[in-house]
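In: Below is the structure, and that's it, no one-letter string:
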C-alpha cells in the first residue's frame, strides 16, 4: 500500500515537473501579441455593455493585464456556462467573469490569486422583505441562480428542499423574480446591489451562506498548466491590490451604469437591434443558399444508383435530423475550432440542407413517372430530363415546404447566440443587461421577427403565384 502510494506521488510529481518544463503559455501570448479574454457581459458591475462596448471592473483588470504583458486585449463575449469550455478548447486565453475558484473548477483549469472579495446575497421582491431574512428562509422555496455559477452550487448544497431554477442570464432570472416565478435570486453582493439600485421593486438581503469550501474570492481562470502566464498575471493582481485599483474600477463601473439607465427607452438602444438584424439576415441568407445547394446534392445522391453516395447521403440526413441544431453549432465552434460567425452560418446551412434534401426528394418522387418516359421518348437525356422536366414540376410541388423552411431558418438562427454571435437574441440580452428592463426587449424582438417573417411570407407567396401561372 505504502509502495503504491509512494509510486503514485512520484508519478504525479514527475508529470507536474514535465508540464512546468513544457509550459510556454506566457511566451505564446507574447508571440501572438494578443490575450483573449472570455466574459459574459451581463453581470454589472463586473462586466456589462455601454454603447455595445464591454466595460466594468473585469474589463479594466483585463486591460491592465494586457498592458503589463505588453500585448493587446481582445474581449470575446460568451455565455457564462460556455466560458470554461472555451478555455479548454483554447478559444480564449483567460476567463475574467466574476468567477470563483471552486475546488471543482480547479481540477480542470488554473486560477490566479483572487483579485476581489465579495459576499453572496439574495435578491427578493420588496413586498417580501419581511418574509425572508437569509438563505434558511428559502427552505422548500423556489430559488434562482445562474447556471454553472458558484451561486447555483450554493443553492443545491445549502438550501434544503429548494426548487432550483437555473438560467444562463441573470437578466432572465430578474424577470423570473419580478414575475414571481421564483422567490429569490442568489447573486454576488456587488452584482445584487447593482441590479437592486436600478429596480425599485427589488431589495437585497445578506445570504448568510457558509462559504468555507466555495473558493476564496473572485479570480481569473486559465488553461491547465499555464504556470508562467498565471505567475505573470499574479504580479498585476498584486499591483492592483497594493494600489487599491478595484475601488477605482468599481467607481468607474458605477458611472457607466448611470449612462445606461439615463435613457432606457428601446428607441435609444435601436443600434443594438439593428446590428442584430444584420447578423440574423446574414446567417439566414447564407443558410438558405448553402442549404438549398447541399439539399439538392443530397437528394440527388439518395435518388441515384451509386450505392456509396446513397448510403453517405442517407446517413448524413438521418444524423443531422436526429441531433439538435444547438449541439451541431457548439460542436463546430468548440470541437472543430471554427470562428463563431462561420460556425453559426455553416451549422445552420448543414442543418437546413438535411431537411431541404427530404423536401426535394419527396417532390421528385411526386412527379408522375409518365413525365420521365415522355421526355426520354422525345430524345432527352437523363440529365436534361431532370433539369427541364422533373425539377421544374417538383419545385412547384415543394415550394410551400421550402417556404416554411426559409421562415423557420430566420427564427432558428437565434441558436447562434449561444456561441456569442450577435444576432437579434444576443442583442436583446445585452439591452436587458444595460437597461435592467426584462420584458420590453423581448417585445421589440418579437416585433422584429414578425416583420421579417411576414415580409418573407409575402415574397414567397408572390413567387408561388408566379410559378403557378408560368
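Out: Thanks, I have the structure now. Please read these numbers as outputs of a predicted model, since none were measured by experiment.
In: Every contact and neighbour count from this point should use C-alpha atoms.
Out: Noted.
In: The stretch 151-300 of the chain: helices as residue ranges?
Out: Listed in chain order, the helices of the stretch 151-300 of the chain (DSSP state H, counting those that start in this stretch) span 170-178, 189-197, 227-242, 245-262, 270-303.
In: Check it against this one:
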C-alpha cells in the first residue's frame, strides 16, 4: 500500500472504522473559504497584452525565418566546402538584418509552397525564400519592402531551335505543344500560363533543378527559371544554355503576419540601410545575382510602392463565386484523379492476384522472388518509386503515374488476396482435384471466386485510399485534384474555399465505391441480405 505523500497528514480513520458524521456547517465552511479566491479571479485585472513579435525577437535574441533548402542556391544551401554551414544570398541577408535587430537569424526548413501556412502557425517569424509580391499573398500577409528585383530566364538544351520566349508562342514543329517546366507556385508558373495562346504545356515541379534535368533528358523543351537560379545552376548543367532576354519583372519580399506591423517596419528600415551602405550589393555580387535592375531598389518611391501593395491587396472574389469561377479547373483535376485511380487499380488487383497465387501454389523458384518483390515495394515510399519511373526510366508523366500506383498497390493487394486464398478450406482444392480438375482450373473455378468474395471490403478500402494517394503524382508534374488545390489556393488566396470544394469532390468520388462494394457483396451472396437470413437455432 502506498504511503501518503510527504507533507500530508496520514488518514485519521482506519479501514473498517465508522466514519464520524459531518455537520452541515462543516460542509459549508470549505465553500465559504473559497469565495474570496473566486471573487479574486473574477475581479482581477485583465492580463497584460502579449509581447509582440519584434519585442520577443529582441528579448530572446532569435529571428526565425522560413526557407526551403530543397530550392537550393543561390538563395540558401549547404556550403560544399564546409558541410553543415548554410550559405546563400538570402542567408547572408537575414544574418545582416538579424544583427541590426540585436538577434541571431535561424533558418527553419519547410516545403516552399507551404511556408506561408507554417507562418500562420506562429512557428516562424517571417518567410524569406524568393517569395514574390503577388495579389493573393498581399491580401493575407504583410509584405516588406522589396529586397530583390527579379526577372525570368528561358533555358534550353544547346542547339535547340528555341531562342527566346517568343519562339514558344509559335506552333511546335511536328505538332503538339511545347513542354516547359517551372517551379510550382512561382511567378514563373503564372507567367508561363498567362503569356501564351495554348501553344505551351506548363509542367510544375517541386524544385528548380528538376525541370533542368528534364530538359537535358528530352522530357521538356525548355524551362523558365528565376534569373538568380538560372545563373547559379547554369554551370552545373553545361548542356543547357540561357536564351533570349530576361522576361517579366517582379519583387522578392518578406512576408509576416498581419499583426506584426512593427516587425515589418523594422525590417523595411534595415533593408533600406543595407541598400544605402552597399552591404546588399556586396552580398549579391558575391553570389553573382546582382543585375542592373537592382539599382532601382534605392530609388523605389515608398508611397508609390505602398499604393501598389494596396492595389494588390484589394478584396477579390470569395466564397461560392470564387469556386464557380475556377470550377472547370477543379473538375478537370478531379477527372485526372479518376483517370489515375481507375487505370491503375485494376492493374494492381490483377498483379496482386497472380503474385498471391504464385506465392501460395508456385514452386520455390517463383515464391522467393515474389516475396522479395512484395517486401521491397511495401518497404519503399511511393514517391521514391515514382521518381525512379519518371526520372531514371524517363517515362512520360501519366505512364509513370499509373505504373507507379499500380506497382505500389499490387504489393498490398497481393497480401490481401493471399489472406483470402488461405481462408478457403484446403478441402475445397482437394475435392476439386479428386474430381479430376487440373490445379489451375480448380483455382479458377473453385478457390479464387470464393476468395474474391472475402476480399471485397479490404480491396474497396484500398481503392478509396488510392484516390487520395494519387495526389503524390503531383511530384512528377501531374496536376490532379490536390495539386490543383495548391495552385488555386496560392494564386487566389482562397485556401478555405478550395479546401472545402476539394473535400466534397473527393467524397463524391469515394462514396460510389462504398455503395458498389456493398452491392457486390450482396450479389456474391446470391442476393440474400443479412436481415433475410434466419437466426441460428430458430425453427424455419
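Out: Nice, I can see it. Since this is a predicted model, take the numbers as computed values, not measurements.
In: Out of the helices of the stretch 151-300 of the first structure, the one nearest residue 60 of the first structure is which?
Out: helix 245-262 (6.6 Å; Cα to Cα).
In: Give me the buried positions along that closest one.
Out: Using 16 or more other Cα atoms under 10 Å as the test for burial, helix 245-262 of the first structure gives 245, 246, 249, 250, 252, 253, 254, 256, 257, 260.
In: want to try CSV for those residues, with distance to residue 349 of the first structure as columns?
Out: Converted to CSV, these look like this (distance: Cα to Cα, whole Å):
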residue, distance to residue 349 of the first structure
245, 47
246, 45
249, 43
250, 43
252, 43
253, 40
254, 43
256, 39
257, 39
260, 37
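In: tell me the two of those residues that are most distant?
Out: So, those by Cα to Cα: farthest apart are 245 and 260, at 22.9 Å.
In: Could you check which residue of the second structure pairs with residue 93 of the first structure?
Out: By TM-score structural alignment, residue 93 of the first structure lines up with residue 221 in the second structure.
In: quick one: the nearest residue to that match once chain neighbours are set aside from residue 240 of the second structure, how far?
Out: Sequence neighbours aside, residue 179 is the residue nearest to residue 221 of the second structure in space, at 5.2 Å (criterion: Cα to Cα, 6 or more residues apart in numbering). Shown here: residue 179 of the second structure relative to residue 240 of the second structure, a distance of 16 Å by Cα to Cα, to the nearest Å.
In: isn't residue 83 of the first structure right up against residue 37?
Out: No - under the criterion of Cα atoms under 8 Å, residue 83 of the first structure is not in contact with residue 37, lying 9.7 Å apart.
In: Between those two, which contacts overlap?
Out: residue 95 (Cα atoms under 8 Å, 6 or more residues apart in numbering).
In: which one in the second structure is aligned with residue 335 of the first structure?
Out: Using TM-score structural alignment as the criterion, residue 335 of the first structure maps onto residue 392 of the second structure.
In: Please report how far that match lies from residue 215 of the second structure.
Out: Taking Cα to Cα, one finds residue 392 of the second structure at 14 Å from residue 215 of the second structure.
In: quick one: which of the two has more around it?
Out: In this view residue 392 of the second structure and residue 215 are compared by other Cα atoms under 10 Å, and residue 215 has more residues nearby, 22 against 10.
In: Moving along the chain from the strand ranked longest in the second structure, name the first helix or strand you hit.
Out: Longest strand in the second structure by number of residues (criterion: DSSP state E): strand 240-252. Proceeding N to C from strand 240-252 of the second structure, the next assigned helix or strand is strand 255-256, under DSSP states H and E.
In: Just the buried residues of stretch 96-107 of the first structure, please?
Out: Buried residues in stretch 96-107 of the first structure (16+ other Cα under 10 Å): 96, 97, 98, 99, 100, 101, 102.
In: Residue 223 of the second structure - that's part of a helix, no?
Out: No - assigned with DSSP: H, G, I helix; E, B strand; the rest coil, residue 223 of the second structure falls outside any helix and is strand.
In: Quick check: chain neighbours aside, which residue is closest to it?
Out: That would be residue 181: by Cα to Cα, 6+ apart, it lies 4.6 Å from residue 223 of the second structure.
In: That neighbour maps to what in the first structure?
Out: Matched across to the first structure, residue 181 of the second structure falls on residue 38, judged by TM-score structural alignment.
In: I figured that match hits residue 81, correct?
Out: No - with contacts counted by Cα under 8 Å, residue 38 of the first structure stays clear of residue 81, the gap being 11.2 Å.
In: Give the residue from those two that has the larger number of neighbours.
Out: residue 38 (27 against 17).
In: does that one count as helix, strand or coil?
Out: strand.
In: give me every residue that touches the residue mapped onto residue 332 of the second structure from the first structure.
Out: When the first structure is aligned by TM-score structural alignment, residue 332 of the second structure is paired with residue 275. Residues near residue 275 of the first structure by Cα under 8 Å, 6+ apart: 422, 423, 424, 427.
In: how about the residues you listed in JSON lines, adding secondary structure, distance to residue 164 of the first structure and neighbour count?
Out: JSON lines is the format used below for the contacts of residue 275 of the first structure (DSSP: H, G, I helix; E, B strand; the rest coil; distance: Cα to Cα, whole Å; neighbours: other Cα atoms under 10 Å):
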{"residue": "422", "secondary structure": "coil", "distance to residue 164 of the first structure": "29", "neighbour count": "26"}
{"residue": "423", "secondary structure": "coil", "distance to residue 164 of the first structure": "29", "neighbour count": "26"}
{"residue": "424", "secondary structure": "helix", "distance to residue 164 of the first structure": "28", "neighbour count": "28"}
{"residue": "427", "secondary structure": "helix", "distance to residue 164 of the first structure": "27", "neighbour count": "25"}
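In: Please identify which of these is nearest to residue 127 of the first structure.
Out: residue 427 (31.4 Å).
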